[in-house]
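> Need a 3D model of the sequence below.
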Amino acid sequence: MTTQTPDLSHLWMPFTANRSFKAAPRLLASAKGVYYKSTDGRQILDGCAGLWCVNAGHCRDEIVQAIATQAATLDYAPSFQMGHPLAFETATAVAALMPKGMQRIFFTNSGSESVDTALKIALAYHRANGQPQRTRLIGRERGYHGVGFGGISVGGISPNRKAFSNSLIPNVDHLPHTHNLEQNAFSKGQPAWGAHLADELERIVALHDASTIAAVIVEPMAGSTGVLIPPKGYLERLREITSKHGILLIFDEVITGFGRLGANTASDYFGVTPDVITMAKGISNAAVPAGAVAVTNSLYDTVVNASENGIELFHGYTYSGHPMAMAAIGATLALYQSEGIFDNARKLSPAFEAAAHALNGLPNVIDVRNLGIVAGVELAPRENAPGARAAEVFQRCYDAGVLVRYTGDTIALSPPLIVNEEQINTLFDVLGQAISQTA
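From the prediction side, this is the model:
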């Protein structure tokens, strides 16, 4: 199959070096299962589930049919002062996968929207609870929470913040990140060192006073910044401190939700229940843009019951609960259950870990990190050229028929959860060869 390259001039591509990409484009034409096919007919093993999102594999017939049927039945229904049955049914299905006591669901269209929704809900909760002075938000260094102004304000990836530094929301502080090569390099699963870093929250509380702090938001496992695994006891300590001071704890599970760690959520995996969970990506297998926020039942009741009548939360999107997104979510969740996809991820996690750590000792590999079906391989940066080595490895992998993702000098891997052991070995074999060939 050969497809003529389209006119590339009109599209402004997101998070992409547009000029260099358009000089040598990488174009995908179709996908099925764990493979893409490029426009020049090459098969490409998807080593990152698209962008951490195609957990059940590409172009699943069940999801495709559900979307098509819904498009022909009810293509759109307003969600302001109106509803349609499928939105309520889908919220019930999502709620069934959430931790106990977190069965209230607000639908969005992306992870970025989910984060900004969660932040607004946190502020609304404290206002409804008689503490409107609680407006401060605490994020974490190297955190990624999407690209809304709220998300980049609580986020901690400096290039994302720098471009908009004069317009970020005020009253935000940040915890230190947990990444420490000296203490934790080549840890398998959760590193042993670093739980004490959560105690920095007590310092922030002492500085600002707990009565001013609305919420703390962290990724249970940080993905986009280079796969940072939480130290043992770290999340538990954050939960303890936030509960002590009446601060809401938000887990950004846009990546970790829906089986990525072999469990419904990272909250379930770690046994730590926050007050709010943000979701997207795997919720619809990326077939239709979709996201959601889950909150505790008591949080929902506080906000809704504080208003005697009228609208309780002045927030929402034209496409909240979009019928086709609801159809995609429903079919996706059913597929996860019928095929035991989360179980497959859990069972394959040891093989995935072994294959990842087999790269230890290759040239310029300074760390390997893993959890569930996620791995990060950190490379030593070239002098005065950060990210260049990883970019070259990424291109070599693509040329060899494997798609990986790189962020800085870390190669991130997160294949569809239907992957098998043979495909895992292929993924890491190709990556190992690319690393060995890259000076």
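> CA only for contacts and neighbour counts going forward, please
Fine.
> Endpoints of stretch 257-270, how far apart?
Terminal residues of stretch 257-270 lie 12 Å apart, using CA to CA, to the nearest Å.
> can you give me the offset of the one helix or strand Q65 maps to from its chain's centre?
Applying DSSP states H and E as the criterion places Q65 in helix 61-73. Between the centre of helix 61-73 and the centre of its chain there are 25 Å (CA atoms, centre = their mean, to the nearest Å).
> Please generate a structure for the following sequence too, so the two can be compared:
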Amino acid sequence: MSSNRVGLGTSLWSAQAHMPSVLDSRVTLVAGDGAYLTTSDGARLLDATAGLWHANVGHGRESIARAAYEQMCRLETYHVFGRFANEPALQLADRVTAMGPIPDAKVFWTSGGSDAVDLACKLARRHWQLENRPDKRIILSRANAYHGLHGFGTSIAGLEYNRDGYGSDSLIPETARIPTNDLAGVAAVIAELGPERIAAIVAEPVMGTGGVIPPEPGYLDGLQRLARANDILFIVDEVITGFGRTGVMFASERFGLQPDMVLMAKGITSGYAPLGGVLIAPAVWGRFFADADAPMFRHGLTYSGHATACAVAATNLDILEQEGLVERAAELEGVLARAVKPLADHELVADVRSAGFMAGVQLLPEVPGEAIADACIAGGVVMRAINNNTLQICPPFVVTDEEVSRIAATIQDALDGFASRR
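Below you'll find the model as predicted:
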């Protein structure tokens, strides 16, 4: 069946969208500068979500565009398969591993976060095969977790609606969920499945799409201890939290974690080009670099280590460092927490959570989250409803204190308007 609508973009099938609704209500963006976006009808919107959690340095950075242009003029890209490499991929690898939370790490570049999830899960299973422990195949992830929507990401999704509809419980077999913020429950799942069958645990330091859920004190450290005690690889998904979102370069540093792998994307380029990667500890990468008899990890993507994307990432990291934006994110954490705290008392709000420079305002189940988000957009602030009927707040690091207050005030106005019509 084809749509009978005509007009610009009716051929586009949008991601994660109910298309009959989207076609009548699209917000088409034509420009961005700093923390603001401009729509095709001239509206200027404060970007309270940093796109999809990624626009850390803000929109419209000429220096990043120039870096991309200059790199494309030299060499747009060349693959990093086999003996080939390109300079930006090599230079960025050294820079990111030096700033990352894993000592003496290697990095395997990907095209984004979902690619990084697939790579890490494959590598975890390959690791145990080479350890002559072939039964260790199960990948554990947390209830309400989101790890992208590639094959493994869909399979380990803790958001059940992202797993449904494909004819099986898991696209890739041998995955299971563990409780969020409940170490006793995690230990029970490990005991029930058998640690001899579990390859890895994948966890976000702060759950993003699951509803901006911070870790309970001691939970992440306890999760890491359980993994170590049971010979389970510990994979930390920092696709959202990496590159400053929690006031340090990586949330693993904030929470004292020493993972076997770290997933990254989004903030590494602030969305100016698609790039992701996996930082890998020596215990995992060592055998692949050991000697002439070392095994191969037969994985790769056409755009792994894309030269232009890596040049963009380098300039993005320059901006973070030169403008002190990670430190600024640490300052803004308190500003945001204070701004959203009064919303917890609103009659339509179930809970307010903040962690790092992000927050979630969870609405009561009967309140239409999408309608509240739409009202915020009408009020000049981009808002998005995510899991658990939660409004996502995750602004670029370049916002002012006043703009953070404006985000909270716009949510307040949208809730007040809905409440008055009930």
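> Overlay them and tell me the TM-score.
The TM-score (TM-score structural alignment, normalised by the length of the second structure) is 0.94; 411 aligned residues with a CA RMSD of 1.5 Å.
> re the thing from before, show me which residues of the next helix-or-strand element following the helix holding Q65 of the first structure are buried.
Next along the chain after helix 61-73 of the first structure, taking DSSP H and E as the criterion, comes helix 85-95. The neighbour-count check on helix 85-95 of the first structure (16 or more other CA atoms under 10 Å) flags L86, A87, T90, A91, A93, V94, A95 as buried.
> What lines up with the fifth one in the second structure?
So the one you mean is A93 of the first structure. Alignment note (TM-score structural alignment): A93 of the first structure maps to R95 of the second structure.
> dump the residue contacts of G401 of the first structure.
R42, Q43, I44, L45 (CA atoms under 8 Å, 6 or more residues apart in numbering).
> hang on, I meant N264 of the first structure
L97, M98, G257, F258, F342.
> thinking again about what came up before, if you look at the contacts of G401 of the first structure, which of them are in helices?
If you go by DSSP state H, these have nothing in helices.
> ok, and those residues in the second structure?
By both residues aligned by TM-score structural alignment, their matches' CA atoms under 8 Å, these still in contact after alignment to the second structure are R42, Q43, I44, L45.
> so can I have TSV of those residues showing neighbour count and distance to N360 of the first structure?
Converted to TSV, those look like this (neighbours: other CA atoms under 10 Å; distance: CA to CA, whole Å):
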residue	neighbour count	distance to N360 of the first structure
R42	17	30
Q43	17	28
I44	20	25
L45	27	22
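> Show me which of these is closest to E200 of the first structure.
Each of these was scored against E200 of the first structure by CA to CA, and L45 proved nearest at 41.4 Å.
> Give me the distance between that closest one and T256 of the first structure.
Where T256 of the first structure is concerned, L45 of the first structure sits at a distance of 21 Å (CA to CA).
> Next: V295 of the first structure.
Counting by CA to CA - V295 of the first structure and T256 of the first structure are separated by 17 Å.
> ok, these two, which is more surrounded?
A count of neighbours by other CA atoms under 10 Å puts T256 above the other of V295 of the first structure and T256, at 32 against 26.
> Pull the number of nearby residues for the residue lying closest to Q71 of the second structure once chain neighbours are set aside.
In space, and not counting its chain neighbours, Q71 of the second structure is closest to T308: 5.7 Å by CA to CA, 6 or more residues apart in numbering. Neighbours of T308 of the second structure under the rule other CA under 10 Å: 27.
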